[in-house]
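Undergrad: What would the 3D arrangement of this be:
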Amino acid sequence: MLDREEYIEQAYLFRLFAERIEGGIAAQEALIAIAQEVLATTKLPLAIGYLASELKLVGTLSTAMARLPHYFNAFQTFVMQQAEEEGGRFDMRTALAMLEREASHRTEGATPQSLFFYRFECLARNRLDYAHGLTAVADDGLFNDDWKQWIHTVSRQVGLIDLADLVFIRSPEYWRLGRKASGLAGRAAPAPDRVILFGEKEGRIAGANRGKDPLFFFAALKRQLNYPSVPKPTPITPSAESPALLVRRIEGLDMRVKLLEEESRGSIDLSRFDPKKFLQPHGE
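TA: Next up is the predicted model:
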């Protein structure tokens, strides 16, 4: 766990780095410049210097972040590693936006519940590897041993059991309904046989979304409990040029290629482009 000022500067780093590389500035050059802008009393300038050096030598940032586990957590490293994979569909801009929002959320007092839901939705929306992703999610100082054990259980059962069900049975709402059903049936109320990890509100929302799309569950959590929203992948803006204009451009390129081929063979006839032929009146 880092101090609040460290997370403030981390959020600034990820936001500014995304803006610089989107503006066409080289990544290493952007990092060197940002190192001069962040708060010098934090440890971030030293971390940025190491990131820039690793980027120059290896060409990746995730390898440097993995060597700084005391400053960058495992989930940050995992997200950056996924964004740097060749041929991957996970965009670097989305990755930096995810890391920026998580750092900003930590400055506002993140809870184990809010951090878990945010990270899980990041994995779900971007279709990242659940097995390695949830392992990285659990490797955080904000989660105690009970939380880490439960997250590893989720990683084994995700896809087989809905997340809403896994959350529901770890909430007081599950046992409240159990006591109510036992009272109506004249049986003794069962006592909780597992650690309660979520609050009553999370339990009610999970119970109302059992069997539904998990995205509805996440949306309800954001509306009711003000959990942080996950950045969505930026769609590629379609070209505004008409097909006819594209055809004319292709024809122009085809003509240029033909001229280059004729020039390479030494058989180009420049008289075809004599302006006098184009200005000569008709009938002469």
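
Undergrad: can we go C-alpha only for contacts and neighbour counts from here?
TA: Will do.

Undergrad: I'd say residue 28 and residue 55 touch.
TA: Yes - taking contacts as CA atoms under 8 Å, residue 28 lies within contact range of residue 55: 6.7 Å.

Undergrad: next SSE after the longest helix seen in the chain?
TA: When the chain is parsed with DSSP state H, its longest helix is helix 243-265. Later in the chain than helix 243-265, the nearest helix or strand by DSSP states H and E is helix 275-279.

Undergrad: For residue 104, give its distance to residue 56.
TA: Per CA to CA, to the nearest Å, residue 104 is found 28 Å from residue 56.

Undergrad: which of the two has more neighbours?
TA: residue 104 (20 against 13; other CA atoms under 10 Å).

Undergrad: List the residues that contact that one.
TA: By CA atoms under 8 Å, 6 or more residues apart in numbering, residue 104 lies in contact with 7-8, 11.

Undergrad: Ok, residue 89 next?
TA: residue 83.

Undergrad: Shouldn't it be within a helix?
TA: No - according to DSSP: H, G, I helix; E, B strand; the rest coil, residue 89 belongs to no helix; its state is coil.

Undergrad: host element of the residue nearest to residue 11 when sequence neighbours are not counted?
TA: Closest residue to residue 11 apart from its sequence neighbours, by CA to CA, 6 or more residues apart in numbering: residue 100 at 4.4 Å. With secondary structure defined by DSSP H and E, residue 100 is part of helix 92-107.

Undergrad: what's the closest of the contacts of residue 104 to residue 154?
TA: residue 7 (27.5 Å; CA to CA).

Undergrad: gap between the closest one and residue 245?
TA: Computed as CA to CA, the residue 7 to residue 245 distance reads 49 Å.

Undergrad: Also this sequence, please, to line up against the first:
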Amino acid sequence: MLDRDEYVEQAYFFRALRERLGEGYSTQELIRMIRHEILSTTQLPYALDCMVDELRHTGGFASVMSRLSHYFTPFQAYVMSEAERDSGRMEFATALEILEKEAEYRAKGANVQGIFLYQFETLCRNRLGYDKGLAAMAGDPVYDDAWREWLDTVRRQIGLVDIADMIFVRSEYYVQKFGPIEKPVLFGLKEGQIAAANRRKDALYLFAALARHLGYPTVPRTRKADDPLGTLYALRRRVERLETRLKLVEEEQRGGIDLSRFFIPDEKKGK
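TA: Take a look at the predicted model:
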């Protein structure tokens, strides 16, 4: 887990990048500009340097987020990789807003139940892969062994068993009604009651009820397909990635690609 300052600055970075997408600058230029606004006492400026390097060479930065696993969670990297995928369902601006809201929630003192519900709703609402998504969630240090074991159970059973049922049977409400269970209790009385009331319903109704009654954060909605600004930026991102790929092809034709630039310098790893 990171210090609160790190989450505050992460939230600011994701928000600033999202809000400035339509200003006519490339992603690299925007990140360079925002870097100067970030507190130098945090680790984020070093992570942004790595992002700029990765954008210059590959046209994206999800891969460097994955390599900086001491700073970014696997779930953050997974969300961004889905946004960068050419055939992916998620828009880049939506991914940034999802990561922004999660960082804000962590900065306010998130609990593990809220983190799970937010991340799982992200998978549901954006139709992301449950298998890879839940595996990425399990890599988050917020989850202990009991939670990771349960996440693996959810990964194997989702689609066969409703998420409301899986929450209900691991809640204090279930224990109150039916007695002790062998596995650790992961959810409280209220979560269990709301889950029981939403069994055999669309999972999105469950998430909405939990947000209304317990104040858990809600996942940003996917932007409309006819949003001209979103479409323009998506096209610009694709052009940037195509330009990067063309540069790599040209380098290979001239005698090979210098792979050393894809590695993170030791001094940045240790920050």
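
Undergrad: hang on, the earlier thing: closest to residue 94 of structure 1 among the contacts of residue 104 of structure 1?
TA: Distances from residue 94 of structure 1 to these, taken by CA to CA, are shortest for residue 11, at 13.8 Å.

Undergrad: Average separation of the helix or strand in which the closest one is found from the aligned part of structure 2, please.
TA: Residue 11 of structure 1 belongs to helix 4-22 when assigned by DSSP H and E. Here helix 4-22 of structure 1, set against structure 2 after superposition, deviates by a mean of 0.8 Å using mean CA distance after the TM-score superposition for structure 1.

Undergrad: From the chain's centroid, how far away is that helix?
TA: 14 Å (CA atoms, centre = their mean, to the nearest Å).

Undergrad: what range in structure 2 matches that helix?
TA: Aligned using TM-score structural alignment, helix 4-22 of structure 1 spans residues 4-22 in structure 2.

Undergrad: Pull out the buried residues from the matching stretch.
TA: For stretch 4-22 of structure 2, a neighbour-count test (16 or more other CA atoms under 10 Å) marks 6-18, 21 as buried.

Undergrad: hmm, who's touching it?
TA: Contacts of stretch 4-22 of structure 2 (CA under 8 Å, 6+ apart): 27, 30-31, 34, 38-39, 42-44, 93, 96-97, 99-104, 106-108, 229, 233.

Undergrad: now swap in stretch 131-140 of structure 1 and tell me
TA: In contact with stretch 131-140 of structure 1 (CA under 8 Å, 6+ apart) are residues 1, 73-75, 78, 116, 119-120, 123, 147-148, 151-152, 155-156.

Undergrad: can you tell me what part of structure 2 it aligns to?
TA: With TM-score structural alignment as the criterion, stretch 131-140 of structure 1 aligns to 131-140.

Undergrad: which helix is the longest one in structure 2?
TA: helix 228-254.

Undergrad: follow-up on the earlier one: give the aligned range of the helix holding residue 100 of structure 1 in structure 2.
TA: Residue span in structure 2 matched to helix 92-107 of structure 1, by TM-score structural alignment: 92-107.

Undergrad: Following superposition onto structure 1, what is the mean distance for the matching stretch?
TA: Taken against structure 1, stretch 92-107 of structure 2 registers an average deviation of 0.3 Å after superposition, with mean CA distance after the TM-score superposition for structure 1.

Undergrad: can you pull out the strands in the stretch 1-150 of structure 2?
TA: Counting by DSSP state E, counting those that start in this stretch, the stretch 1-150 of structure 2 has no strands to list.

Undergrad: quick one: residue 243 of structure 1 from residue 123 of structure 1, how far?
TA: Per CA to CA, residue 243 of structure 1 is found 38 Å from residue 123 of structure 1.

Undergrad: ok, those two, which is more surrounded?
TA: Of the pair residue 243 of structure 1 and residue 123, residue 123 is the one with more neighbours under other CA under 10 Å, namely 18 against 10.

Undergrad: Surely that one and residue 116 touch.
TA: No - the criterion here is CA under 8 Å, and residue 123 of structure 1 misses it with residue 116 at 10.7 Å.

Undergrad: residues bridging contact with these two, i.e. touching both?
TA: What both residue 123 of structure 1 and residue 116 touch, as defined by CA under 8 Å, 6+ apart, is an empty set.

Undergrad: From the centroid of structure 1, which residue is nearest?
TA: Residue closest to the mean C-alpha point of structure 1, counted by CA atoms, centre = their mean, is residue 95 at 3.4 Å.

Undergrad: Check the gap between that residue and residue 104 of structure 1 for me.
TA: 14 Å.

Undergrad: OK, contacts around residue 26 of structure 2?
TA: Counting by CA under 8 Å, 6+ apart, residue 26 of structure 2 makes contact with residue 240.

Undergrad: Drop anything exposed from the contacts of stretch 131-140 of structure 1.
TA: 73-75, 78, 116, 119-120, 123, 147-148, 151-152, 155.

Undergrad: For the aligned residue in structure 2 for residue 228 of structure 1, which three-state class applies?
TA: Counting by TM-score structural alignment, residue 228 of structure 1 lines up with residue 217 in structure 2. Following three-state DSSP, residue 217 of structure 2 is assigned to coil.

Undergrad: which residue packs closest to residue 217 of structure 2, ignoring adjacent ones?
TA: The shortest distance from residue 217 of structure 2 to any non-neighbouring residue, by CA to CA, 6+ apart, is to residue 211 (6.1 Å).

Undergrad: Could you say which helix or strand holds the one you found?
TA: helix 203-214.

Undergrad: who touches that helix?
TA: Counting by CA under 8 Å, 6+ apart, 117, 121, 124-125, 162-164, 191, 194-195, 198, 216-218 sit against helix 203-214 of structure 2.

Undergrad: Mean per-residue distance, that helix versus structure 1.
TA: Helix 203-214 of structure 2 sits 0.5 Å off on average (mean CA distance after the TM-score superposition for structure 1).

Undergrad: Mind listing what's buried along that helix?
TA: For helix 203-214 of structure 2, burial by neighbour count (16+ other CA under 10 Å) applies to 203, 206-211.

Undergrad: Please apply the same query to stretch 223-241 of structure 1.
TA: For stretch 223-241 of structure 1, the neighbour count (16+ other CA under 10 Å) marks 227-231, 233 as buried.

Undergrad: try stretch 152-164 of structure 1
TA: In stretch 152-164 of structure 1, counting by 16+ other CA under 10 Å, buried: 152, 154-155, 162-164.

Undergrad: Thank you kindly, that will do.
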